[in-house]
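# My questions are about this predicted structure, shown below with the sequence.
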Amino acid sequence: MTKHNNEPTFTIGELAKEYDITPRSIRFYEEQGLLSPKRTGQNRIYCNKDRVRLKLILRGKRLGFSLAEVKTLFDLYDTHLNSAAQLETMLELTEQKRAVLNQQLEDIQMLMSELDEVEARCREELAELKRGKLA
């Protein structure tokens, strides 16, 4: 970390190491319009805002949000002085994500039940086969 105009700045390598991702990933987020570092020649200089955004991008991905959804939230934040629009959108996205996850959870639970039934049938048939050979 260095300082530029009394503000901490970071290199792509420092951010990659801090968040355990590749510099290529960070460049990809930049290409997608999610980060906008300053440039000094060929070098990217990231400010604290970029660092916070990178953290939010990674959190959003972990929660299952697409990069487009993250970008929508960033755009709302950048264009609205109050955060009500951003918060309302975040609530809508959260509700949608929760509905998808609940459906996936139901599907997984159903599959687990089916696996339990198949496993039980296999064990019963195997036990019958073993009993038949022993008799």
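That came in fine, so what should we check first?

# make it CA atoms for all contacts and neighbour counts henceforth
Noted.

# Could you name the helices and strands sitting against the lengthiest helix in the chain?
For the chain, the helix reaching the highest residue count under DSSP state H is reported as helix 84-134. Contacts defined by 3 or more Cα pairs under 8 Å, 6 or more residues apart in numbering; DSSP states H and E place helix 84-134 against helix 67-79.

# Residues in contact with the helix it packs on: which ones?
33, 34, 57, 60, 61, 83, 85, 86, 89, 90, 93 (Cα atoms under 8 Å, 6 or more residues apart in numbering).

# A further structure is provided below for comparison with the first:
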Amino acid sequence: MAQSTVADRSNRDRTYSITELCREFDVTPRTLRFYEQKGLLHPDRRGWTRLFSYRDRARLQLILRGKKVGFSLEEIKEMLDLYNLRDGQLTQLRVSSTKFRERLEALRKQRLELEDAISDLEKTITVVDGMLKEREAAETTAPRRAANGE
């Protein structure tokens, strides 16, 4: 048990370069600088070099997950910033749970709308392809009729 605690602390003390985070999360340096500018990440600086903490790495992971499911950066920042309230994360967990459930419902609604749109498009393709076959068939028989003097 003591060994894992020591390992956890050493991981938490570790810093990451912008290059390391870009490689690990497949993002660009510009993306990390943008998140820093928006107050989502808070790297330390040594001259021109940005050093990202274990916390920044964890926040980046959460930012990317949030974006993947459609949260805005403002919503993500709001949820992440609630961590600092020092209430045992109670507020953060409550707010996040509510937002996650709302987002899940919105995604489910979008899925139904997409399924309807796909179904409509499939029906339209069937109709258009049928009309296309009719026109192409008429076009190929018309020159034959003309050649036969019909």
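Structure's in. What do you need? The shown structure was predicted, so the numbers you read here are calculated from the model rather than taken from an experiment.

# quick one on the thing from earlier: roughly how far out does the longest helix of structure 1 sit from the chain middle?
The chain centre lies 22 Å from the centre of helix 84-134 of structure 1; the measure is Cα atoms, centre = their mean, to the nearest Å.

# ok so, going back, now distance to residue 73 of structure 1 too, for the contacts of helix 67-79 of structure 1, in CSV please.
Listed next are the contacts of helix 67-79 of structure 1 as CSV, based on distance: Cα to Cα, whole Å:
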residue, distance to residue 73 of structure 1
33, 12
34, 10
57, 10
60, 10
61, 13
83, 10
85, 9
86, 6
89, 7
90, 7
93, 10
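
# Could you measure from the residue nearest to the spatial centre of structure 2 over to residue 103 of structure 2?
With distances taken as Cα atoms, centre = their mean, the residue of structure 2 nearest its centroid is residue 68 (1.7 Å). As judged by Cα to Cα, to the nearest Å, residue 68 of structure 2 and residue 103 of structure 2 stand 11 Å apart.

# hmm, back to that, any idea which of the contacts of helix 67-79 of structure 1 is closest to residue 131 of structure 1?
The closest of the contacts of helix 67-79 of structure 1 to residue 131 of structure 1 turns out to be residue 61 (Cα to Cα; 52.7 Å).

# any idea which element residue 56 of structure 2 lies in?
helix 54-68 (DSSP states H and E).

# Surely residue 39 of structure 1 touches residue 45?
Yes - at 5.7 Å, residue 39 of structure 1 and residue 45 qualify as touching, with contact defined as Cα atoms under 8 Å.
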